[in-house]
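**Student:** After the sequence you'll find the predicted model.
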Amino acid sequence: MIHPTSTALITGASSGIGEAMARRLAAHGANLILVARSEGRLRALAEELSRQHGVQATVIAADLSRPHAGKLLQDEVEVRGLAVDLLINNAGFGGFSEFARQDQTEIGEMIAVNVTALTDLTRRFLPAMLERGRGRVLNVASTAAFIPGPLMAVYYATKAYVLSFSEAVNEELRGSGLSVTALCPGPVDTGFQDAATLKESRLMSGVTRLALLDVDTVARIGVDAMLRGQAVAVAGAANKVQVSAFRLLPRGVAARMIAGVQARREE
């Protein structure tokens, strides 16, 4: 259940899972702080949700890959007199490449968004939640968090960090009334695959193409798990089975399997 005066800050809110979560939370009556680089798309979404649900929707354009992005975002929230009750660290991206050939700028920005910004924002907004005695954090990880990922080595590693970090901090909060949830979807029907150039991979092509979860389903699973205070939520029955199976495999075997599945497809 969402407190009637709750405000949710959502990163990566301009599209995909972040936008779907914004819509779901607005329907529950939560006020919103929508964060992404695309200010125009954020403003259109904010106006729509404010009109439909009567909630306050604040737009803050920010590039979380930039240095000190977390501090600048926190300062902007405070200047506007807002308090964050629900923090949803959804922003993130991947890249498909052999690590030794992957663009170094892309690697740095991926770690900055997927790991550094997520960690920094959680540290910045969690203490005030503790003082108020209520709050929730939802970190979007991935089923990639459970296995090594050749050809997407950095992306898989960042999601493993998100899962481990979320579980650890959630345990630290036991008995406080607060919680941290790690949402672990598999492939989702968003623009992520195109941005990560996954069309080159067998994983997303031909007969080996996996069924994609829709963003509304993933958003529902994530928001509901967050509100329950659930530590980890794997989205989708097939993904739950897959995660359980990979946990039983030796890590080296899992790495070789993923290398085969994600190998570049032949033209």
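**Tutor:** Structure's in. What do you need?

**Student:** make it CA atoms for all contacts and neighbour counts henceforth
**Tutor:** OK.

**Student:** State the distance from Val35 to Val232.
**Tutor:** In this view, Val35 and Val232 are 24 Å apart by C-alpha to C-alpha, to the nearest Å.

**Student:** who has more neighbours, these two?
**Tutor:** Each of Val35 and Val232 has its neighbours counted (other C-alpha atoms under 10 Å); Val35 has more, 26 against 21.

**Student:** How about stretch 204-223, which residues are buried there?
**Tutor:** 204, 213, 215-216, 218-223 (16 or more other C-alpha atoms under 10 Å).

**Student:** which stretches of the stretch 51-200 of the chain form strands?
**Tutor:** 57-61, 86-89, 135-140, 178-184 (DSSP state E, counting those that start in this stretch).

**Student:** Dump those strands to JSON lines, plus mean neighbour count and distance to Met257.
**Tutor:** Output for these, formatted as JSON lines (neighbours: other C-alpha atoms under 10 Å; distance: least, C-alpha to C-alpha, whole Å):
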{"stretch": "strand 57-61", "mean neighbour count": "21", "distance to Met257": "40"}
{"stretch": "strand 86-89", "mean neighbour count": "27", "distance to Met257": "30"}
{"stretch": "strand 135-140", "mean neighbour count": "26", "distance to Met257": "24"}
{"stretch": "strand 178-184", "mean neighbour count": "27", "distance to Met257": "20"}
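
**Student:** Looking at the ones you listed, which is nearest to Tyr156?
**Tutor:** strand 178-184 (11.8 Å; C-alpha to C-alpha).

**Student:** and the angle for that closest one with strand 135-140?
**Tutor:** Here the directions of strand 178-184 and strand 135-140 differ by 20 degrees (axes from the mean of the first three to the mean of the last three C-alpha atoms, to 10 degrees).

**Student:** okay, pairing it with this:
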Amino acid sequence: MTRTALVTGASSGLGAEFARQLAARGADVVLVARDRAALAAVAERIRADFGTHVDVLVADLLDDDERGAVEARLAAGVDVLVNNAGFGLDLAFEKTDVADEVRHLRLHVEAALRLTHAALPTMLERGGGRIVNVASVAGFVPRGTYGAVKGWLISFSRWANVVYGPRGVSVTAVCPGFVHTHFHERLGLPPGQEGVPPGMWLTADTVVREGLRAAARGRSVSIPSLRYKLLVAVSRLLPDRTVVKAAARGR
């Protein structure tokens, strides 16, 4: 099993769950996020539950110097990188602050690109490693700028897995649908007000477990749950107008 895993956006939600499940598999973990107190709490729980070594690296990935510290840690060598940091915006692009849109683009695309670029050389030199990019089923459909950035992650992961997989480094895009985390609350939507049917929700535990299984098998894409696999398949057969209208439901 892996020796060291670095997880971004690890203070809550999918990031914390990735860290927990990797630690349960025997990995030491490096937790990266902006909130020192939240990271410390996650680290304490992981140490208590699994007895693994946990480092906390407080960093804003949109700050060049702070992200540089994360890049340096990756260049020193890790066995798993999980690019999970991200946030959502309102689908009404014409109403959003363009500065927020640029931050959104940079965090989901530029930060993931830079961290992957920092981790790859040592992984390739060692002949092994796993990179997990947390994307979304939104990346398969036209769904605002969130779908666009996640689409980039999916395309990049598919390409990189073909190129680097034969050299021992798998690159996997994990593409969940709606997941019970704090993601929607940060958009100002209390539980039950997201406009999502109950049957469409996934748990973080399921998403991460299936994502890590796909990465271990060297797959380029993981879409947790049969219902979302079917939705993605059907969306490819429908006109854009129909898909955009359907994808606009929920937040």
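**Tutor:** Here it is on my side, so go on. On a predicted model such as this, the values are computed, not experimentally measured, just so you know.

**Student:** Quick one: neighbours of the residue lying closest to Leu91 of structure 2 once chain neighbours are set aside, just the number.
**Tutor:** Closest residue to Leu91 of structure 2 apart from its sequence neighbours, by C-alpha to C-alpha, 6 or more residues apart in numbering: Gly144 at 5.5 Å. Gly144 of structure 2 has 18 neighbours, counted by other C-alpha under 10 Å.

**Student:** And the one 10 residues further on, by the same measure?
**Tutor:** Neighbour count of Ile154 of structure 2, defined by other C-alpha under 10 Å: 27.

**Student:** so stretch 231-239 of structure 2 aligns onto which residues of structure 1?
**Tutor:** Using TM-score structural alignment, the residues of structure 1 aligned to stretch 231-239 of structure 2 are 242-250.

**Student:** which of the residues in the matching stretch are buried?
**Tutor:** For stretch 242-250 of structure 1, a neighbour-count test (16+ other C-alpha under 10 Å) marks 243, 246 as buried.

**Student:** and what of stretch 74-87 of structure 2?
**Tutor:** For stretch 74-87 of structure 2, the neighbour count (16+ other C-alpha under 10 Å) marks 74-75, 77-87 as buried.

**Student:** now these in TSV, with distance to Leu124 of structure 2?
**Tutor:** Formatted as TSV, the buried residues of stretch 74-87 of structure 2 follow (distance: C-alpha to C-alpha, whole Å):
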residue	distance to Leu124 of structure 2
Leu74	13
Ala75	11
Gly77	10
Val78	11
Asp79	10
Val80	12
Leu81	13
Val82	17
Asn83	18
Asn84	22
Ala85	24
Gly86	26
Phe87	30
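
**Student:** Turn the strands of the stretch 51-200 of structure 1 into CSV, including distance to Ala245 of structure 1.
**Tutor:** Formatted as CSV, the strands of the stretch 51-200 of structure 1 follow (distance: least, C-alpha to C-alpha, whole Å):
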stretch, distance to Ala245 of structure 1
strand 57-61, 40
strand 86-89, 27
strand 135-140, 21
strand 178-184, 15
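
**Student:** State which helix of structure 1 is the longest.
**Tutor:** For structure 1, the longest helix by residue count, based on DSSP state H, is helix 153-172.

**Student:** contacting residues around that one?
**Tutor:** For helix 153-172 of structure 1, the surrounding residues in contact (C-alpha atoms under 8 Å, 6 or more residues apart in numbering) are 93-95, 98-99, 107, 110-111, 114-115, 139-142, 144-149, 178-182, 231-232.

**Student:** buried sites along that helix?
**Tutor:** Residues of helix 153-172 of structure 1 classed as buried by neighbour count (16+ other C-alpha under 10 Å): 153-163, 165-167, 169-170.

**Student:** Let me see the ranges of the helices in the stretch 151-251 of structure 2.
**Tutor:** Secondary structure of the stretch 151-251 of structure 2, counting by DSSP state H, counting those that start in this stretch: helices at 204-216, 226-235, 240-247.

**Student:** Same list (these) but as a markdown table, adding distance to Gly9 of structure 2.
**Tutor:** Below are the helices of the stretch 151-251 of structure 2 laid out as a markdown table (distance: least, C-alpha to C-alpha, whole Å):
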| stretch | distance to Gly9 of structure 2 |
| --- | --- |
| helix 204-216 | 14 |
| helix 226-235 | 24 |
| helix 240-247 | 25 |
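
**Student:** of all those, which lies closest to Asp28 of structure 2?
**Tutor:** helix 204-216 (15.6 Å).

**Student:** for the alignment partner in structure 1 of Val29 of structure 2, helix, strand, or coil?
**Tutor:** By TM-score structural alignment, Val29 of structure 2 lines up with Leu32 in structure 1. Put simply, Leu32 of structure 1 is strand when judged by DSSP: H, G, I helix; E, B strand; the rest coil.
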